[in-house]
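[1] could you work out the structure for the sequence below:
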Amino acid sequence: MQVKRLTVVVTRRLPALVEARMSELFDVRLSETDAQMSREELIAAMQSADILVPTITDQIDAAMMAAAGDRLRLIANYGAGVDHLDVATARQRGILVSNTPGVLTEDTADMAMALMLAVLRRMTEGMAKMQEGVWEGWAPDALLGTRISGKSLGILGMGRIGQALARRARAFGMEVHYHNRRRLHAGLEEPLGATYHDRIDALVTQSDVISVNCPHTPSTFHLLNARRLKLMKPTAVIVNTSRGEVIDENALTRMLRAGELAGAGLDVYERGRGVNPRLRELPNVVLLPHMGSATHEARREMGEKVLINMQTFADGHRPPDLVVPSML
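    Predicted coordinates:
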């Protein structure tokens, strides 16, 4: 007797190889347009699926979980971050949640390093001159930036990405400092040459560059608030490749406009696509459209993780990347 395959709904387009493999293993409804689903469409998808495969663009709250009915059994998130999902409510309703940790580490760390270099060396300002055809030639005082070697990097969140960034920063001759919920054990801390700060205030006060690498949770919302941003050196730069909600974006914008900070490199924003228009006007700010993990390799490996989680669940076992509220 043929075993009935689980029904899967995928909210966005995934790499072709991932979609093809998923279709071989499950009864899959793929996204044809890659348009972001509305709230009503998401609820309908949850009601019709055994497994939902959402992405960071799909905000699923407690009310939507309640409206999902009893069919949905697994949310196999395509991505590492799960702050767009109400994990606690899912658990209460017996819905498992999995994610794709680890595969974004190197690419996101690369992007954080790239943003640091772009801001400190004023790369986008130089590119703008070349693209607009207004370069007047080399001059001793033209587009002077800041040397990265010897600078102090403060990493806020020393998980996988923070540690990968620390390795890169050391190779560039930077001093590495960090704050984390828990101090790394010596076997990890010593090879990185990293100095631990148990107080965020101390970290931001002495750093030349702050890199945000912690997730968005209730406890990290506006972790870098106006008061803490005021503690930073006026020559300091802030980089964020994690979650926009960790920084008070209005306070950051005011300080950048007032010259109280030297610059910022942002790949994420407090209001998602609603980027503060005043940030766009500043020459010392580099803005990217959430590109931190945007490599062919990362997207494919994310899909492979989703497949493993789904297949393990279908086989009656706990998904290897199961997310529980205590992890958040």
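[2] rest of the way, CA atoms for contacts and neighbours
    Noted.
[3] now for Arg122: which residues touch it?
    143-145, 284 (C-alpha atoms under 8 Å, 6 or more residues apart in numbering).
[4] whoops, I mixed them up, Ala67
    Ala67 makes contacts with 43, 47, as judged by C-alpha under 8 Å, 6+ apart.
[5] could you report the separation of it from Val53?
    As for Ala67, its distance to Val53 is 17 Å (criterion: C-alpha to C-alpha, to the nearest Å).
[6] now the nearest residue to Ala294 once chain neighbours are set aside: which helix or strand?
    Using C-alpha to C-alpha, 6 or more residues apart in numbering and skipping residues adjacent in sequence, the residue nearest Ala294 is Asp107, 7.6 Å away. Element membership of Asp107 [criterion: DSSP states H and E] is helix 105-120.
[7] elements contacting that helix?
    If you count contacts as 3 or more C-alpha pairs under 8 Å, 6 or more residues apart in numbering; DSSP states H and E, helix 105-120 packs onto helix 160-171, strand 237-240, strand 263-266, strand 285-287.
[8] out of the ones you listed, which comes closest to Arg71?
    Proximity to Arg71 (C-alpha to C-alpha) singles out helix 160-171 among these, at 34.6 Å.
[9] what's the burial count for Arg182?
    With neighbours defined by other C-alpha atoms under 10 Å, the count for Arg182 comes to 11.
[10] likewise for the one 10 residues further on?
    Neighbours of Leu192 under the rule other C-alpha under 10 Å: 20.
[11] which SS state does Arg228 fall under?
    Using DSSP: H, G, I helix; E, B strand; the rest coil, the structure places Arg228 in helix.
[12] next: Ile75.
    strand.
[13] isn't it right up against Ile51?
    Yes: the pair formed by Ile75 and Ile51 meets the contact definition of C-alpha atoms under 8 Å, at 5.7 Å.
[14] what about Ala66, which helix or strand?
    helix 62-67.
[15] coming back round to it: which one of the contacts of Arg122 has the most neighbours?
    Top of the contacts of Arg122 by neighbour count (other C-alpha under 10 Å): Asn284, with 25 neighbours.
[16] which residue sits closest to that one, ignoring its sequence neighbours?
    Per C-alpha to C-alpha, 6+ apart, closest to Asn284 is Gly263, 4.9 Å.
[17] count of residues packed around that neighbour?
    Other residues close to Gly263 by other C-alpha under 10 Å number 28.
[18] what about Arg91, distance to Met1?
    33 Å.
[19] the more surrounded of the two?
    Of the pair Arg91 and Met1, Arg91 is the one with more neighbours under other C-alpha under 10 Å, namely 14 against 3.
[20] that one and Ala171: what is the separation?
    Where Ala171 is concerned, Arg91 sits at a distance of 42 Å (C-alpha to C-alpha).
[21] for comparison, sequence B:
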Amino acid sequence: MAPRKPKVIVTRRLPDPVETRMRELFDTELNLDDAPLDREALIKAVQRADAIVPTITDHIDADLIAAAGDKLKLIANFGAGVDHIDVAAANERGIAVTNTPGVLTEDTADLTMALIMAVSRRIVEGANVVQAGEFTGWTPTWMMGRRVNGKRLGIIGMGRIGQAVARRAKAFGMQIHYHNRKPVSHVIAEELEATYWESLDQMLARMDIISVNCPHTPATYHLLSARRLKLLQPHAVVVNTARGGIIDEAALADLLAAGAIAGAGLDVFEFEPAINPKLLTQPNAVLLPHLGSATVEARIDMGEKVIINLKTWMDGHRPPDRVIPSML
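    Coordinates of the predicted model:
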């Protein structure tokens, strides 16, 4: 008799190749409708499963973990960020948590540069004018944006994604500055010609563009607070492809409405999917529906990482992408 396959519950629709392979390897329960599971459905899932594959739309908090059945031994997150999972509570229950780091780096960095360009050159504003049939011809002083070449880019969080953004920005002729828990290695700093700022306040006051690329943790919640946002220069642009809670969204919306900063490019929001209504009315705000990893290649790579973590755990080994509380 073949050994029992572990019960794996997937909370959202994943790419077909990923779901097919998971069905081959595990007793996998799919969400073919792709509707987010409500609280009751999540509780039932963690009570029945050996492993659960959640996404950012699932809030795996301490109470949910406390309600889990004794069989649940792995939370194999589909995504790099784990701020929606109480990793400490899972660890206390003996439930491992894994993520999918590295595979979405290039795509998120691409989108970051796209937002930098879109806001600086007013690309979305211009496209909207054309699509509305309001383009009446070229004029010398209309729809002027700002050049990115030669501008100072301040990167908050110089991990994999921050460094990938820096490489792209350097190719555009930008000057790279960054704030991080510690300086990057001398080799990387030399390659990127990057200037390290221990003081975030000091960096913010001097930059033309700010890119948020750090993880969302209790320490980075509202890292860009109302006070810090007021340090930005009037021509500054803020781009966030990390997590919405890192920025005080209401304060940012107020600054944009008042013309106190030049613009913002946001792929994530503090209370996602809800968005501050004031942001929706700002022509200098480019708002995207969390597209950072939304490429065919990235999503399949993320799924393959999930499968590797599940298979390694099933074989009795430590999953390669395990997340432990001390890492956060």
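[22] care to give me the TM-score?
    With the length set by TM-score structural alignment, normalised by the length of the first structure, the two chains reach a TM-score of 0.99; 328 aligned residues with a C-alpha RMSD of 0.6 Å.
[23] hmm, back to that, how far apart are the helix holding Asp107 of the first structure and its match in the second structure?
    Aligned to the second structure and superposed, helix 105-120 of the first structure gives a mean residue distance of 0.3 Å (mean C-alpha distance after the TM-score superposition for the first structure).
[24] show me how far that helix is from its chain's centre.
    12 Å (C-alpha atoms, centre = their mean, to the nearest Å).
[25] before we move on, back to that, which ones are touching the residue nearest to Ala294 of the first structure?
    292-295, 298.
[26] that one -> the second structure?
    With TM-score structural alignment defining the correspondence, Asp107 of the first structure maps onto Asp107 in the second structure.
[27] for Val97 of the first structure, same thing?
    In the second structure, Val97 of the first structure lands on Val97 (TM-score structural alignment).
[28] repeat that for Asp141 of the first structure.
    Checking TM-score structural alignment: Asp141 of the first structure goes with Thr141.
[29] now do the contacts for its match.
    No contacts exist for Thr141 of the second structure under C-alpha under 8 Å, 6+ apart.
[30] quick one: which helix or strand includes it?
    Per DSSP H and E, there is no helix or strand for Thr141 of the second structure.
[31] what's around Pro191 of the first structure, how many residues?
    Pro191 of the first structure: 11 neighbours (other C-alpha under 10 Å).
[32] looks to me like it is in a helix.
    Yes: counting by three-state DSSP, Pro191 of the first structure is found in a helix.
[33] relative to Leu261 of the first structure, how far out is it?
    Where Leu261 of the first structure is concerned, Pro191 of the first structure sits at a distance of 31 Å (C-alpha to C-alpha).
[34] ok, Arg199 of the first structure next?
    Counting by C-alpha to C-alpha - Arg199 of the first structure and Leu261 of the first structure are separated by 21 Å.
[35] between those two, tell me which one has more neighbours.
    For Arg199 of the first structure versus Leu261, the count of surrounding residues by other C-alpha under 10 Å is larger for Leu261: 22 against 11.
[36] report the contact partners of the more buried one.
    Contacts of Leu261 of the first structure by C-alpha under 8 Å, 6+ apart are 232-237, 255.
[37] test my guess that Gln110 of the first structure contacts Leu165.
    Residue 110 of the first structure: Asp, not Gln. Yes: counting by C-alpha under 8 Å, Asp110 of the first structure touches Leu165, with 7.3 Å between them.
[38] and those two? Which one has more around it.
    Leu165 (28 against 17).
[39] excluding chain neighbours, what is closest to the spatially most central residue of the first structure?
    The centre of the first structure sits closest to Ser242, judged by C-alpha atoms, centre = their mean, with a distance of 3.5 Å. Distance criterion C-alpha to C-alpha, 6+ apart; nearest residue to Ser242 of the first structure, sequence neighbours excluded, is Asn213 at 5.1 Å.
[40] hmm, back to that, of the helices and strands packed on helix 105-120 of the first structure, give the one that comes closest to Ala80 of the first structure.
    helix 160-171 (11.5 Å).
[41] what's the average distance for that closest one when superposed on the second structure?
    Helix 160-171 of the first structure: mean distance to aligned residues in the second structure after superposition is 0.2 Å, counting by mean C-alpha distance after the TM-score superposition for the first structure.
[42] by how many degrees do that helix and helix 105-120 diverge?
    Counting by axes from the mean of the first three to the mean of the last three C-alpha atoms, to 10 degrees, helix 160-171 of the first structure lies at 50 degrees to helix 105-120.
[43] next helix or strand past helix 160-171 of the first structure?
    According to DSSP H and E, the helix or strand after helix 160-171 of the first structure is strand 175-179.
[44] which residues touch that following strand?
    Contacts of strand 175-179 of the first structure (C-alpha under 8 Å, 6+ apart): 150-158, 166, 169-170, 192-200, 203, 207.
[45] please report how far the counterpart of Asp50 of the second structure in the first structure lies from Glu189 of the first structure.
    In the first structure, the residue paired with Asp50 of the second structure is Asp50, using TM-score structural alignment. According to C-alpha to C-alpha, Asp50 of the first structure and Glu189 of the first structure sit 43 Å apart.
[46] higher neighbour count, these two?
    The neighbour comparison of Asp50 of the first structure against Glu189 (other C-alpha under 10 Å) goes to Asp50, with 21 against 17.
[47] surely that one and Leu74 touch.
    Yes: using C-alpha under 8 Å, Asp50 of the first structure is in contact with Leu74, at 6.6 Å.
[48] overlap of the contact sets of those two?
    Joint contacts of Asp50 of the first structure and Leu74 (C-alpha under 8 Å, 6+ apart) do not exist.
[49] tell me which element Ala298 of the first structure is part of?
    Judged by DSSP H and E, Ala298 of the first structure forms part of helix 296-314.
[50] over to Leu279 of the first structure?
    helix 277-280.
[51] return the set of buried residues in that helix.
    Leu279 (16 or more other C-alpha atoms under 10 Å).
[52] average gap between that helix and the second structure?
    Averaged out, helix 277-280 of the first structure is 0.8 Å away (mean C-alpha distance after the TM-score superposition for the first structure).
[53] how far off centre is that helix?
    On C-alpha atoms, centre = their mean, the centre of helix 277-280 of the first structure falls 21 Å from that of its chain.
[54] now do stretch 280-294 of the second structure
    A distance of 13 Å separates the centroid of the chain from that of stretch 280-294 of the second structure, by C-alpha atoms, centre = their mean.
[55] Glu249 of the second structure contacts Asn276, correct?
    Yes: using C-alpha under 8 Å, Glu249 of the second structure is in contact with Asn276, at 7.1 Å.
[56] between the two, which one's more packed in?
    Set side by side, Glu249 of the second structure and Asn276 show more neighbours around Glu249, with 22 against 16, by other C-alpha under 10 Å.
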